[in-house]
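Colleague: sequence and predicted structure below; questions after.
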Amino acid sequence: MSARIDLLVTLGLSALACTAPAATPLPVPAKVEPTPASPPPPPPPAQDDAALADRLGDANTPPELLERGAAAKIWADHVIDRGINPFYLRGDFDGDGAPDYLVGVVPKLGAGAQPRLVVLRGGGRPAVWIDADPEAGLGLPARDAWYVHDRGTSVPSGPGGKAPALHGDGIVMMKLESSSALVYWDGARFRSHWLSD
């Protein structure tokens, strides 16, 4: 009897093996060839960078500054020096109640020409050049940075001696980690007061 049971179990298992579905083979992944990386685009020509910088500079220049410079005939032989940020300052530098613009300019002709500073005054007053003249009390540091010093803000005495009374807003000019001076209108001309040297 046990031989018969063994035979039936064997036949049953064989029947099950015949009726079980065959295992489906796994798909073989397709071989993907790496695509070569495309080279980066070439940098734009330098003249495109300069043209873009000029357009951005023009877009950031107040029309009033350009009009005053044209009226003073500054643009006939000078262009704006945009080598410092910001490239112009606005304040009431001469204390007449009308806003003025201070801007650095360079001559159109002559490589290596020295930049100059000009105040384009409001109220129809003539432009005033700010050139270093130690004998007239105007010394200027080499300029890396500058900002408007509000006339209501106190002025430290510094190595320049007693702090001046301000008739208008002043201009602080700095050579970073070196020297700084306050340029101010004394009622007749621009002078400087050294804050550090």
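Modeller: Sure, I can see it. Quantities reported herein were computed from a predicted structural model and do not represent experimental measurements. Numbering: from 1, shown residues only.
Colleague: every contact and neighbour count from this point should use C-alpha atoms.
Modeller: Noted.
Colleague: okay, now Gly95: neighbour count?
Modeller: 19 (other Cα atoms under 10 Å).
Colleague: so which strand or helix has the residue nearest to it when sequence neighbours are not counted?
Modeller: Distance criterion Cα to Cα, 6 or more residues apart in numbering; nearest residue to Gly95, sequence neighbours excluded, is Gly168 at 3.8 Å. Assessed by DSSP states H and E, Gly168 sits outside every helix and strand.
Colleague: and Gly168, how close does it get to Arg121?
Modeller: 12 Å (Cα to Cα, to the nearest Å).
Colleague: putting a second one here so we can go through both:
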Amino acid sequence: MIRFILISFALLLSLCLVTAKRAAPANVEPVIHEGVRYVAPNDDGRRAYIEAWDVRTNKKLWKLTVFTNRIDPTLEEDVQWVFIDKLRVQDSALIVTSERGKTYQIDLTSKAVTQSDPAPSPGGVAQLHDIPEAVERAIRNGPLAKEYDVSFHVNPFYLCGDFNGDGKIDVAILVKQRSSGKLGIAIIHSEKDKVTILGAGVGIGNGGDDFEWMDSWQINSRNRVTREASVPKFRGDALLVSKSEAASALIYWNGKRYVWLQQGD
């Protein structure tokens, strides 16, 4: 009887150990668009990235991180990994879907990454792996840690792009000033994680110092063709901030600071 119990316990323990390990990630079918093959290697559990290869020369053109996975050291690491599940091209953008159903859109010209997932429930908290590494550092160690919280009042709650035109990917994330409750945007530049606050207690143009009015935002690529003479040539990607059926504006870097360009009433 004791032997039977020991054997049963060993089998149960083995089953638990097996179930704690995640299955191998999917082999994602590459997609080809305008002579470039886009591949998801799925070989790094801490970050999901894609590679772009020239179809004719088979030369790698670039590599881009789509999202990262925050690892809790007290838990089994591999069960926390999230990989890319599928790729597709739509309207000259690469659409990346994760194993958890989250969708990311990559502008193939600017390589800006935006997340387009269902909005979180009121009062909901985003999972840790949803927050870019640069933002985590700024929250833990930088100026954001002292005065601001990440805000999830608009989906997506962060956008990635080259906002100051230095050729490196920056992160813009929605924040709330703790002392006043005012909402705004923190732009975290890739170089030394320098942070610029817009709104959230810091006024800019007609947007004021509280972006509570904003209900949508997106990236306006510097390479985007526009017929409006009033829109300047951007040094970097711009942010288009909007209130539905009302005002919108572009926020862009003019070489010295971020400025506000009103687009509607």
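Modeller: That came through fine. Predicted model only: the values in this text are computed from it and were never measured.
Colleague: please state their TM-score.
Modeller: TM-score of the superposed chains, computed with TM-score structural alignment, normalised by the length of structure 1, equals 0.62; 139 aligned residues with a Cα RMSD of 2.4 Å.
Colleague: wasn't Glu136 of structure 2 part of a strand?
Modeller: No. Assessed with DSSP: H, G, I helix; E, B strand; the rest coil, Glu136 of structure 2 is helix; it does not lie in a strand.
Colleague: counterpart of it in structure 1?
Modeller: Residue pairing (TM-score structural alignment): Glu136 of structure 2 is matched to Leu66 of structure 1.
Colleague: what is the neighbour count of its match?
Modeller: Based on other Cα under 10 Å, the number of other residues close to Leu66 of structure 1 is 17.
Colleague: quick check: it vs Leu13 of structure 1, distance?
Modeller: Relative to Leu13 of structure 1, and taking Cα to Cα, Leu66 of structure 1 is found at 100 Å.
Colleague: still on that earlier bit, shared neighbours, Gly168 and Arg121 of structure 1?
Modeller: Counting by Cα atoms under 8 Å, 6 or more residues apart in numbering, the common neighbours of Gly168 of structure 1 and Arg121 are Asp94.
Colleague: can you find the partner of Arg224 of structure 2 in structure 1?
Modeller: Under TM-score structural alignment, Arg224 of structure 2 pairs with Thr153 in structure 1.
Colleague: ok, its match to Gly168 of structure 1 distance?
Modeller: 11 Å.
Colleague: more neighbours: those two, which one.
Modeller: Gly168 (21 against 10).
Colleague: the more buried one reaches Trp185, doesn't it?
Modeller: Yes. Using Cα atoms under 8 Å, Gly168 of structure 1 is in contact with Trp185, at 6.6 Å.
Colleague: okay, and the common contacts of these two?
Modeller: With Cα under 8 Å, 6+ apart, Gly168 of structure 1 and Trp185 have common neighbours 93-95.
Colleague: tell me which element Leu17 of structure 2 is part of?
Modeller: helix 2-20.
Colleague: after that helix, which helix or strand is next? Please name it.
Modeller: Assigned by DSSP H and E, the successor of helix 2-20 of structure 2 is strand 31-33.
Colleague: which part of structure 1 lines up with that next one?
Modeller: Under TM-score structural alignment, there's no match for strand 31-33 of structure 2.
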